[in-house]
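Participant: Following is a predicted model, sequence given first.
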Amino acid sequence: MPRTEANGIELEYETFGDPRQPTLLLVAGLGSQLLSWRSGLCAHFAAHGFHVVRYDNRDSGLSTFLDRGPKPDLRAIVRGDPGSAPYLIADLARDAVGLLDALGVDRAHVAGASMGGMIAQQLAIDHPGRLRSLCSIMSRPGDGVSGAGTREAEAQLSTPRPADRAGAIEAGMGVWRVIGSPGYPEDEAGLRAHVAETYDRSHRVDGFGRQLAAILASPDRTAGLRGVTAPTLVLHGMADPLIDRSGGEATARAVPGAELLLLPGMGHDLPEPLWPDIADAVAANAAQAS
């Protein structure tokens, strides 16, 4: 896969479809690699006429890991002292802009899932001229109220990840059993293969805490979202245990004219049976862009 310098770091990325078509930038979530945007879903987007770009955020996958500084103090950040966070969601949004610059893309359709949705929201707030349309998926505006998860789901964020391959794969399976879509349970063998592929590509987990610190230390985006003018789709699973549907509802309320699409049976993932519906919805929202 290609890699490029962006915003002072290096980002690993992959593309699908015709580069002459409008770009759809896919932003991954907390601790997730670009593989979280499954190739089959990317193919659906490409079939809708997008040049699809998926990439690893900093501190994930094969992009730059910022592991030379002190560890963030998550407890202090939660108590209101964000000083130990090495970067914020706004910095991750600048990474996305840097990637677009490196690819020679002036304006792109942007879709982000979970933390990726937060990054996409911030990109729309801070860099409105770089977006054609916005899609925020299973995310929240950071108001500290909406989008709370269940205790069991949130416990997955603080559970240590084993370093060995077998243990890491089992832990990953456990995570998806908790946060996955109850209405669309994934085939056990297929899920295990995906978790194993992710581990084999990059099994580093030390960036997770820094990304989590960025989420916790970043300010509420609600006021900024009120100024977003790009066509906006907010997509959320009605059975999401990690970020409750209220996070999507709050995001949609904040953006003038945003469309809210709630999907029954969908948890905190993008199940394959819903890929055609998701691709159709993203394409319909993008079509509203001038």
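Facilitator: Perfect, thanks for sending it.
Participant: CA only for contacts and neighbour counts going forward, please
Facilitator: Fine.
Participant: mind listing the helices for the stretch 151-290 of the chain?
Facilitator: In the stretch 151-290 of the chain, the helices defined using DSSP state H, counting those that start in this stretch lie at 151-155, 165-179, 188-201, 208-217, 222-225, 245-254, 275-286.
Participant: Could you point out which of those helices sits nearest residue 16?
Facilitator: Set against residue 16 and scored by Cα to Cα, these come closest in helix 275-286, at 14.1 Å.
Participant: Check which residues of the closest one are buried.
Facilitator: 275, 278-279, 281-283, 285-286 (16 or more other Cα atoms under 10 Å).
Participant: Of all the helices of the stretch 151-290 of the chain, which one is nearest residue 31?
Facilitator: Closest among the helices of the stretch 151-290 of the chain, using Cα to Cα: helix 208-217, at 5.1 Å.
Participant: one step back: would a markdown table of the buried residues of helix 275-286 with distance to residue 189 be doable?
Facilitator: Output for these, formatted as a markdown table (distance: Cα to Cα, whole Å):
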| residue | distance to residue 189 |
| --- | --- |
| 275 | 19 |
| 278 | 24 |
| 279 | 25 |
| 281 | 29 |
| 282 | 29 |
| 283 | 31 |
| 285 | 34 |
| 286 | 35 |
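Participant: residue nearest the centroid of the protein?
Facilitator: Centroid-nearest residue in the chain, with Cα atoms, centre = their mean: residue 116, separated by 2.3 Å.
Participant: buried sites along stretch 179-188?
Facilitator: Per 16+ other Cα under 10 Å, stretch 179-188 contains these buried residues: 179-182, 184-186.
Participant: Sorry, wrong one. I was asking about stretch 101-120.
Facilitator: 101, 107-120.
Participant: picking that back up, dump the helices of the stretch 151-290 of the chain into a markdown table; add distance to residue 233 as well.
Facilitator: Formatted as a markdown table, those follow (distance: least, Cα to Cα, whole Å):
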| stretch | distance to residue 233 |
| --- | --- |
| helix 151-155 | 25 |
| helix 165-179 | 22 |
| helix 188-201 | 27 |
| helix 208-217 | 21 |
| helix 222-225 | 13 |
| helix 245-254 | 8 |
| helix 275-286 | 6 |
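Participant: Mind checking those helices for the one nearest to residue 43?
Facilitator: Of all the helices of the stretch 151-290 of the chain, helix 275-286 comes closest under Cα to Cα, at 9.5 Å.
Participant: which helices and strands sit right next to the closest one?
Facilitator: Helices and strands touching helix 275-286, by 3 or more Cα pairs under 8 Å, 6 or more residues apart in numbering; DSSP states H and E, are helix 39-47, strand 131-137, strand 232-237.
Participant: Taking helix 39-47 as reference, get the angle to that helix.
Facilitator: If you take axes from the mean of the first three to the mean of the last three Cα atoms, to 10 degrees, helix 275-286 sits at 40 degrees to helix 39-47.
Participant: next, the one to line up against it:
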Amino acid sequence: MKHLILFAALALSIVSCKKDDTPGNGPETTIDYHQTATTQFVTAGDTKYAYRVLGDKEGIPLVMLSPLGSTMDDWDPAITNGLAQKYKVVIFDNQGVGSSTGKTPATIADMAKGAVTFIKALGYNKVNLMGFSMGGFITQQVALTEPGLLNKIVLTGTGPKGSEGLSNLPNILASAANLSPLDAFLYFGFTASAESKSAGKLSYERRLKRTVNRDAPVSDESGAAQLTAVLAWAQPYPDALKELEAITQPVLHIQGQKDMPVPAVNAINMSQHIPNDRLVLYPDAGHAAFFQYPDQFVQEVSEFLGK
């Protein structure tokens, strides 16, 4: 079980809808905020949260919530840099993750409380919130429990409570237990096509470029708690979609058509219940669809936040 948890942290650190034009390959940025942003700390309660601020723009910041097994350095710089050209982007480690202190909660609800505590500790009373995979689970929970804190929401690679296919995660992990870090990244985040794998390799390389003051890795204890939380989220919950009808903020929802850990049917179901949800399915894309098509993603998110 310990081996499965460790592999989960590695693999997932990557781990009727409106049809858009086929995405492109990668944005050009002018300022490399991802490489140069310093790690800062803010203390709230018993936790010392590690965070970085990318960009110096005014206005409502975009706070990004990481997936299972991920720290600040696991975001693709093409995404963070691209968004930071127009918006203040805040990335951070939740309780017990990476360079943050405290104990990682074993439930999504408690992780959401940690995220809210962090946001308020920075003095923000309104943010745009983006969640990837597990971060998307947390984002949904924040939207339901602290709706006044959120301006707009971006979701990617995620699904509602009781997501179809998510309970199969242990089997998916076990089937790739002997893969290299790169191959695991490609297996979970991308498709089998040559184009998707090529884009995945470029993303993998971008995520390794920061070599100075990198974030601490996710510990065994933290990874175990996160996996427990994700598998609990996967349990059947008949009222999940009905609950999402209470989310009134505008939502931009990006999902890969061939997402394996969280199949695209979950995003489709969510978009039919969240009143202001705009769903875009990226073709020939897996769990990390936005890493595969960073330029399209940055453009769509920038336009969405700017409206």
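Facilitator: That came through, no problem. Everything numeric in this text was worked out from a predicted model, so none of it was measured.
Participant: on that earlier part again, any chance of a markdown table for the helices and strands packed on helix 275-286 of the first structure, columns distance to residue 268 of the first structure and mean neighbour count?
Facilitator: Formatted as a markdown table, these follow (distance: least, Cα to Cα, whole Å; neighbours: other Cα atoms under 10 Å):
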| stretch | distance to residue 268 of the first structure | mean neighbour count |
| --- | --- | --- |
| helix 39-47 | 16 | 18 |
| strand 131-137 | 9 | 27 |
| strand 232-237 | 7 | 27 |
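Participant: So which of the ones you listed is nearest residue 220 of the first structure?
Facilitator: Here strand 131-137 is closest among those (Cα to Cα), at 15.4 Å.
Participant: Please work out which residues of the second structure line up with that closest one.
Facilitator: Mapping strand 131-137 of the first structure onto the second structure (TM-score structural alignment) gives residues 150-156.
Participant: follow-up on the earlier one: and the aligned partner of the residue nearest to the centre of the first structure in the second structure, what does it touch?
Facilitator: In the second structure, the residue paired with residue 116 of the first structure according to TM-score structural alignment is residue 135. Applying Cα atoms under 8 Å, 6 or more residues apart in numbering, we find residue 135 of the second structure in contact with 64-68, 158.
Participant: So which of those wins on neighbours?
Facilitator: residue 158 (31 neighbours; other Cα atoms under 10 Å).
Participant: Please determine how far that residue is located from residue 45 of the second structure.
Facilitator: 29 Å (Cα to Cα, to the nearest Å).
Participant: repeat for residue 149 of the second structure
Facilitator: 19 Å.
Participant: Give me the more crowded residue out of those two.
Facilitator: When residue 149 of the second structure and residue 45 are compared for neighbours, residue 149 comes out ahead with 18 against 10, by other Cα under 10 Å.
Participant: quick one, what contacts the more buried one?
Facilitator: 125-127.
Participant: Tell me the one among those nearest to residue 89 of the second structure.
Facilitator: residue 127 (10.2 Å).
Participant: Pretty sure the closest one sits against residue 153.
Facilitator: No - using Cα atoms under 8 Å as the test, residue 127 of the second structure is too far from residue 153 to be in contact (9.0 Å).
Participant: And for the corresponding residue of the second structure for residue 62 of the first structure, the neighbour number?
Facilitator: Per TM-score structural alignment, the equivalent position to residue 62 of the first structure in the second structure is residue 99. Using other Cα under 10 Å, residue 99 of the second structure has 24 other residues around it.
Participant: ok so residue 99 of the second structure is a strand residue?
Facilitator: No - counting by DSSP: H, G, I helix; E, B strand; the rest coil, residue 99 of the second structure falls outside a strand, being coil.
Participant: now it, nearest residue through space, not along the chain?
Facilitator: residue 216 (5.3 Å; Cα to Cα, 6 or more residues apart in numbering).
Participant: same deal with residue 258 of the first structure?
Facilitator: Nearest one to residue 258 of the first structure, counting by Cα to Cα, 6+ apart, is residue 232 at 4.9 Å.
Participant: Please name the residues that touch whichever residue in the second structure pairs up with that neighbour.
Facilitator: Taking TM-score structural alignment, the alignment pairs residue 232 of the first structure with residue 251 from the second structure. Residue 251 of the second structure is in contact with 152-155, 276-278, counting by Cα under 8 Å, 6+ apart.
Participant: Now render the residues you listed as JSON lines, adding distance to residue 247 of the second structure.
Facilitator: Below are the contacts of residue 251 of the second structure laid out as JSON lines (distance: Cα to Cα, whole Å):
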{"residue": "152", "distance to residue 247 of the second structure": "10"}
{"residue": "153", "distance to residue 247 of the second structure": "10"}
{"residue": "154", "distance to residue 247 of the second structure": "13"}
{"residue": "155", "distance to residue 247 of the second structure": "13"}
{"residue": "276", "distance to residue 247 of the second structure": "8"}
{"residue": "277", "distance to residue 247 of the second structure": "9"}
{"residue": "278", "distance to residue 247 of the second structure": "13"}
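Participant: Nearest to residue 224 of the second structure among those?
Facilitator: residue 155 (23.7 Å).
Participant: which residues sit in contact with that closest one?
Facilitator: Residue 155 of the second structure touches 130-132, 136, 139, 251-254, counting by Cα under 8 Å, 6+ apart.
Participant: do that again at 10 Å, thanks
Facilitator: 65, 129-133, 135-137, 139-140, 251-255, 267, 277, 279 (Cα atoms under 10 Å, 6 or more residues apart in numbering).
Participant: what does residue 222 of the first structure give?
Facilitator: 121, 125, 140-143, 250-255.
Participant: try 6 Å this time
Facilitator: 141, 254 (Cα atoms under 6 Å, 6 or more residues apart in numbering).
Participant: any idea what it aligns with in the second structure?
Facilitator: Per TM-score structural alignment, residue 222 of the first structure is aligned with residue 241.
Participant: ok, its match to residue 44 of the second structure distance?
Facilitator: 33 Å.
Participant: do the same with residue 251 of the second structure
Facilitator: 29 Å.
Participant: Next: residue 110 of the second structure.
Facilitator: Residue 110 of the second structure is 15 Å from residue 44 of the second structure, by Cα to Cα.
Participant: Equivalent analysis for residue 105 of the second structure, please.
Facilitator: 15 Å.
Participant: hang on, isn't residue 159 of the second structure packed against residue 265?
Facilitator: No - the criterion here is Cα atoms under 6 Å, and residue 159 of the second structure misses it with residue 265 at 8.7 Å.
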